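*Asks:* Mind looking at a prediction? Sequence and model below.
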Amino acid sequence: MLRRRIERLLANVVAEKWEEWQFASAITKDTVRGRKFKSFGTGSLISFPWVTIYNEHYIEIGNDTMLGPYCALSAGMMPGQQCVTSPVVRIGDRCLIGRGSGIVGHLAIDIGNDVWTGHHVYITDQNHGFEDVTRPISRQTQPEKSVTIGDGSWLGTGTVVLPGATIGRNVAVGANSVVTGKLPDFCVAVGAPARVIRRYDAASGWKPADEFRGQA
């Protein structure tokens, strides 16, 4: 009985100290790490622990935005790299990026306001070339295309957003989808590659995507 009480007490102490350490180690606009960013908004937070963060001076984060623990956030291939655009990564206001997600920018990733994601979402604007069979894929040209995610959208857990993707406003992307192209405003998309299954019409509300066939 005494041993169990001691174990519970120690577990509570460890949990309490871990919470304190997480809070103290988070990145905010007033921390040394936060001041390295191109801009870091008021009320925003990158939770501890994080996985990889570098070239912060090419990254903008808006106000009241939170990245969950174990997230990766980077601009360029390696620390200290000179990028050709600035910012490379922009995250808007009131966004929530789920635990274990990665945002890896090389050219331009623009995430609008009020964008929320589930856990383990991956967003990148660079792919791997594979066409030259005489060279390892890791040594081939890595094509880059900008990525845009519109205001108010939601990306379900496990979503992957690939180079050239354009996601409109208030778009719901189902879990484990792979977005490769353009998703219009006010739609629901699922699958790999993601396809639109429902869209909103101002006159008649939400309708199956088939009824919009031939429209932009």
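*Replies:* That came in fine, so what should we check first?
*Asks:* hey, let's count contacts and neighbours off CA atoms from now on
*Replies:* Fine.
*Asks:* ok, G156 to G181 distance?
*Replies:* 17 Å (C-alpha to C-alpha, to the nearest Å).
*Asks:* For these two, indicate the residue with more neighbours.
*Replies:* With neighbours defined as other C-alpha atoms under 10 Å, G156 and G181 compare such that G156 has more, 21 against 16.
*Asks:* any idea which helix or strand carries the spatially most central residue of the chain?
*Replies:* The centroid of the chain falls nearest to I103 when counting by C-alpha atoms, centre = their mean (4.7 Å). For I103, the host element (DSSP states H and E) is strand 102-105.
*Asks:* what sits up against that strand?
*Replies:* Strand 102-105 is contacted from outside by 71-76, 88-89, 120-126, using C-alpha atoms under 8 Å, 6 or more residues apart in numbering.
*Asks:* ok, now how distant is the closest residue to I53 other than its chain neighbours from S146?
*Replies:* Distance criterion C-alpha to C-alpha, 6 or more residues apart in numbering; nearest residue to I53, sequence neighbours excluded, is L73 at 4.9 Å. Per C-alpha to C-alpha, L73 is found 16 Å from S146.
*Asks:* what about M78, how many neighbours?
*Replies:* 10.
*Asks:* Wasn't it part of a helix?
*Replies:* No: M78: not assigned to a helix; according to DSSP: H, G, I helix; E, B strand; the rest coil it is coil.
*Asks:* so who does it touch?
*Replies:* Y54, N55.
*Asks:* can you tell me the distance between the two ends of stretch 198-207?
*Replies:* With C-alpha to C-alpha as the measure, stretch 198-207 spans 6 Å from end to end.
*Asks:* Which element, helix or strand, includes the nearest residue to D201 once chain neighbours are set aside?
*Replies:* Beyond its immediate neighbours in the sequence, the residue positioned closest to D201 (C-alpha to C-alpha, 6+ apart) is K207, lying 7.1 Å away. Assessed by DSSP H and E, K207 sits inside strand 205-208.
*Asks:* So which bits of the strand holding I103 are buried?
*Replies:* Neighbour counts over strand 102-105 (16 or more other C-alpha atoms under 10 Å) mark G102, I103, V104, G105 as buried.
*Asks:* Got another one to weigh against that:
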Amino acid sequence: MATNKNVFSSPVGWGRRLAQYLIHRCWAWAQAAGAVTAQHPGRLRFASIGAGTRLAFPQGTVFGEPWIQLGSHCIVAEQVTLTAGLVPGVDLGPEPVLRIGNGVVIGRGSHVIADTRVTIGDDCYFGPYVYITSTNHSYDDPHQPIGRQWPRMEPVEIGPGCWIGTGAVILPGAVVGRNVVVAAGAVVRGTVPDHTVVAGAPARVVRRWCPEDGWQPPLRTPAPVAIPEGITPEQLLALAAAEESEAANAAGGAEGRESGAGADGLTAGAATAGAATASAAITDTAGADAAMARGVSAET
């Protein structure tokens, strides 16, 4: 007789579900407890860390934090590397080396390597796995291994309001302007003007904005409408509800018109069929009269 395997597997399944639940709860607790904030910096002693800023757990490599300045309301995702100086334990002077502005979001697995000054402006958004460095290997001497040659260092500056796509690389000496979009996988060096979109390796300008002509080439989607100042969340919700109501009313009116058009079509079809029947009857009557007339004429 066949045995129901669920009789034996249910305790195993129950144990697995319990283990999964405990692991998820413990991991959620570890993430909350291991996050770095201004109130709970843990072992990290940054030059400054603003209110509302959070470094998610687990953190990546972090050293030289006395020369790292973090603004307020920043989000630093898991496994993000933040370093100041070539190696830990080096005195870099009285001024911060890595400055991160307010409202900056740095995606998972990104690296910001500041062996010399790196500045990131306010409200910059970085996708995952972005790499920013102020240091590059030197290969001037062909007789020495590249790793043994002293590296080159140049400051990096990223203006406010930029969006850096996934996997982009910002090389030493790069100066990225205000509100710049860096496409995913782009390799940026040199100066990038304000209000441009750059893509490729090396990155080149593929779209730019100017007050006279707007975006050139034009955007494929219409520009978003800015929210007026002083608008409250309640007013936005009321506006959204009103727009939904208008859309529903418009859809209902369209359905009513379609139904009316269908009824009119049926009426018109019936009228056409009636007209066709009457026409056929008239034609048949006329044909019969003509045949009778021909018969009378033949008899005569």
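*Replies:* Received, thanks. What you are looking at is a predicted structure, and each value in this text was computed from that prediction instead of being measured.
*Asks:* TM-score for these two?
*Replies:* Aligned and superposed, the two chains score 0.92 in TM-score terms (TM-score structural alignment, normalised by the length of the first structure); 209 aligned residues with a C-alpha RMSD of 1.5 Å.
*Asks:* circling back: may I see the buried residues of strand 102-105 of the first structure organised as a markdown table, with distance to I167 of the first structure added?
*Replies:* Output for the buried residues of strand 102-105 of the first structure, formatted as a markdown table (distance: C-alpha to C-alpha, whole Å):
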| residue | distance to I167 of the first structure |
| --- | --- |
| G102 | 17 |
| I103 | 15 |
| V104 | 17 |
| G105 | 16 |
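*Asks:* just those residues now: which is nearest V171 of the first structure?
*Replies:* I103 (18.6 Å; C-alpha to C-alpha).
*Asks:* what does the closest one align to in the second structure?
*Replies:* Aligned by TM-score structural alignment, I103 of the first structure pairs with V112 of the second structure.
*Asks:* measure the counterpart of T141 of the first structure in the second structure to D140 of the second structure for me?
*Replies:* Superposed on the second structure with TM-score structural alignment, T141 of the first structure falls opposite W150. Distance, W150 of the second structure to D140 of the second structure, by C-alpha to C-alpha: 10 Å.
*Asks:* So which residues make contact with the next helix or strand after the strand holding I103 of the first structure?
*Replies:* Remark: after strand 102-105 of the first structure, the chain's next helix or strand is strand 109-111, criterion DSSP H and E. Residues outside strand 109-111 of the first structure that contact it (C-alpha under 8 Å, 6+ apart): 88-92, 124-125, 146-151.
*Asks:* Tell me which of those fall in strands.
*Replies:* Residues of the contacts of strand 109-111 of the first structure located in strands (DSSP state E): V89, R90, I91, T124, V147, T148, I149.
*Asks:* in the strand ranked longest in the first structure, what's buried?
*Replies:* For the first structure, the strand with the greatest residue count under DSSP E is strand 195-201. Going by neighbour count (16+ other C-alpha under 10 Å), the buried part of strand 195-201 of the first structure is R195, V196, R198, R199, Y200.
*Asks:* aligned partner of the last one in the second structure?
*Replies:* In the second structure, Y200 of the first structure lines up with W209, judged by TM-score structural alignment.
*Asks:* For that match, give me its contacts.
*Replies:* H195, T196, W215, Q216.
*Asks:* Please apply the same query to G89 of the second structure.
*Replies:* Going by C-alpha under 8 Å, 6+ apart, G89 of the second structure touches G64.
*Asks:* tell me the secondary structure for R8 of the first structure?
*Replies:* Relying on three-state DSSP, one would call R8 of the first structure helix.
*Asks:* Looking at the alignment, what corresponds to it in the second structure?
*Replies:* Using TM-score structural alignment, R8 of the first structure pairs with R17 in the second structure.
*Asks:* List only those of the contacts of W209 of the second structure flagged as buried.
*Replies:* H195, T196, W215.
*Asks:* for the host helix or strand of the residue nearest to I53 of the first structure, packing partners?
*Replies:* Assessed by DSSP H and E, L73 of the first structure sits inside strand 72-75. Here strand 72-75 of the first structure touches strand 52-54, strand 102-105, going by 3 or more C-alpha pairs under 8 Å, 6 or more residues apart in numbering; DSSP states H and E.
*Asks:* any chance of these in CSV, with distance to L96 of the first structure too?
*Replies:* As requested, those are arranged in CSV below (distance: least, C-alpha to C-alpha, whole Å):
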stretch, distance to L96 of the first structure
strand 52-54, 17
strand 102-105, 13
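*Asks:* show me what contacts the closest residue to P58 of the second structure other than its chain neighbours?
*Replies:* Nearest residue to P58 of the second structure in three dimensions, chain neighbours excluded: E78, at 5.5 Å (C-alpha to C-alpha, 6+ apart). With contacts taken as C-alpha under 8 Å, 6+ apart, E78 of the second structure has the following neighbours: L55, A56, F57, P58, Q59, G60, G107, R108, G109.
*Asks:* Quick one, which of those residues are buried?
*Replies:* L55, A56, F57, Q59, G60, G107, R108, G109.
*Asks:* Relative to G127 of the second structure, how far out is the last one?
*Replies:* From G109 of the second structure across to G127 of the second structure, the span is 9 Å (C-alpha to C-alpha).
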